[in-house]
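Student: kindly return the folded structure for what I paste below:
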Amino acid sequence: METAQPVGALPRAAWVMAWLFLIGQVAGLMVQGLTRSDPVGVLISVVLTALLTWWFASGVLAARTVRLVIVWILLSAAVALGFVWIAIGGDEVTTADVVTFAFAVAQLVALGSFCSTDYFKERRAGRPASRAAVEPLLLMAVLTGILGGLTAPTYSAQDPSPTHFQIRL
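Tutor: The predicted structure follows:
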């Protein structure tokens, strides 16, 4: 019995998608600031979001139907809700809202582009991927998840506003 040859290098669309998610999360951290949760809560949040992000990213890169559909639904909902908010939000719409919407649109387009590549089609057909080719992207997904765990705004009865972090140039 012959072992199937692994598919080639990851397509550019996969890298674009990974960078868009990472940069989007960095932008979110800059706007929302660090969470004020207790250290144990932050540690749990960081670990869970890193694992969840890795799991979804590995599923998308492996062309796994359920994880892929969930990501399509989440990104589509982000785009649709972002559009509605920008359309009806009026004076309450911020630059951060527009940037978040733009990132969601770009991420959705990158996902669509990735799903139309030969790499994706071969993965759907069951060809394995080279572990060395996929690992750097999965590490980016883990980093994105870690930043997500640090960014999540926490509200309390004493202070209902999230911590803010600003960089002024």
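Student: rest of the way, CA atoms for contacts and neighbours
Tutor: Fine.
Student: name the residues that touch the helix or strand containing residue 148?
Tutor: Following DSSP states H and E, one finds residue 148 within helix 131-151. Outside helix 131-151, the residues that touch it by Cα atoms under 8 Å, 6 or more residues apart in numbering are 9-10, 15, 18-19, 21-22, 25-26, 28-29, 32-35, 42-43, 45-54, 57-58, 61.
Student: need the buried ones from those residues selected in ChimeraX.
Tutor: With 16 or more other Cα atoms under 10 Å as the criterion, this ChimeraX line picks the buried residues out of the contacts of helix 131-151:
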select :10,15,18,19,21,22,25,26,28,29,32,33,34,35,42,45,46,47,48,49,50,51,53,54,57,58,61
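Student: take the contacts of helix 131-151 and keep only those in helices.
Tutor: Counting by DSSP state H, those place 15, 18-19, 21-22, 25-26, 28-29, 32, 42-43, 45-54, 57-58, 61 in helices.
Student: contacts for the helix or strand containing residue 99 next, please.
Tutor: Element membership for residue 99 (DSSP H and E) is helix 95-115. Helix 95-115 has contacts (Cα under 8 Å, 6+ apart) with 11, 13-14, 16-17, 20-21, 24, 31, 72, 75-76, 78-79, 82-83, 86, 120-121.
Student: now show me the structure for the sequence below, then we'll compare the two:
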Amino acid sequence: MMEFVSTKEVAQILGVSPTTIKRWVAFFQGWFQKDELGHYIYSPEDVERLKHIHEQLQQGKTMQAIMSSDTNSLKPSKAFETSPPSYETDELLQRITQLELQLAQKADDIVSMQILQHRTELEEIRKTVQTLAEDLESIQRSLSRHSERTLASLRETPKANKKKSFISALFSIF
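Tutor: The predicted model follows:
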């Protein structure tokens, strides 16, 4: 069974900080594997690969230059190479794509339905406001006619002279 070591242990072996190892691993993505908790673990081949990277950097090479070199010791091991997608993978990807499209279509349908519902509600509110405006106008006309009639009747009614009435009342007593 292959023995794996942690980032801290590799850093101690190479005499660098764990942060440096993490930076290298991040740059050479896909070349190193993680455990079930998401932590990088290193096989003996990975440690040799990191030693080689360290040596190349000490010689003044950039990480980009190291990555583009054809040295076999830097290439990921067979265990980490991605295999071409199988028929099942292709089928799953197609189904996922199809489901995403259906989901997007369903979301569009729901939004369209909501917009139509809102338009209907707004139209009903507009009609109600229009009816209320017409009713208010009718009430105002009615009030206007009523006040005109009241004013006209007040103008037509003769005013009684209060003195005459008082005097008339006095004579009627005697």
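Student: where does the TM-score land?
Tutor: Superposed pair, TM-score by TM-score structural alignment, normalised by the length of structure 1: 0.21. Supporting alignment: 65 aligned residues with a Cα RMSD of 5.5 Å.
Student: now restrict the contacts of helix 95-115 of structure 1 to buried residues only.
Tutor: Looks like the contacts of helix 95-115 of structure 1 have 13-14, 16-17, 20-21, 24, 31, 72, 75-76, 78-79, 82-83, 86, 120-121 buried, using 16+ other Cα under 10 Å.
Student: buried ones in the helix holding residue 148 of structure 1?
Tutor: For helix 131-151 of structure 1, by 16+ other Cα under 10 Å, it's 134, 137-138, 140-151.
Student: next, count neighbours for residue 105 of structure 2.
Tutor: For residue 105 of structure 2, the count of nearby residues is 12 (other Cα atoms under 10 Å).
Student: what do you get for residue 88 of structure 2?
Tutor: With other Cα under 10 Å as criterion, residue 88 of structure 2 counts 9.
Student: which strand or helix spans it?
Tutor: Residue-wise, residue 88 of structure 2 maps onto helix 87-156 under DSSP H and E.
Student: and what of residue 76 of structure 1?
Tutor: Residue-wise, residue 76 of structure 1 maps onto helix 65-88 under DSSP H and E.
Student: for that helix, which helices and strands make contact with it?
Tutor: helix 39-61, helix 95-115 (3 or more Cα pairs under 8 Å, 6 or more residues apart in numbering; DSSP states H and E).
Student: including distance to residue 67 of structure 1, could the ones you listed go into a markdown table?
Tutor: Shown next, in a markdown table, are those (distance: least, Cα to Cα, whole Å):
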| stretch | distance to residue 67 of structure 1 |
| --- | --- |
| helix 39-61 | 6 |
| helix 95-115 | 13 |
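Student: how about the ones you listed, which one is nearest residue 68 of structure 1?
Tutor: Distance to residue 68 of structure 1, taken as Cα to Cα, is lowest for helix 39-61 among those, at 5.2 Å.
Student: now do the closest one: everything it contacts.
Tutor: Contacts for helix 39-61 of structure 1 (Cα under 8 Å, 6+ apart): 14, 35, 65, 67-68, 71, 120, 134, 138-139, 141-150.
Student: please apply the same query to stretch 78-89 of structure 1.
Tutor: 93, 97, 98, 100, 101, 104, 105.
Student: how about a cut-off of 6 Å?
Tutor: Stretch 78-89 of structure 1 has contacts (Cα atoms under 6 Å, 6 or more residues apart in numbering) with 101, 104, 105.
Student: the second one: neighbour count?
Tutor: Think residue 104 of structure 1. Residue 104 of structure 1: 23 neighbours (other Cα under 10 Å).
Student: relative to residue 146 of structure 1, how far out is it?
Tutor: 19 Å (Cα to Cα, to the nearest Å).
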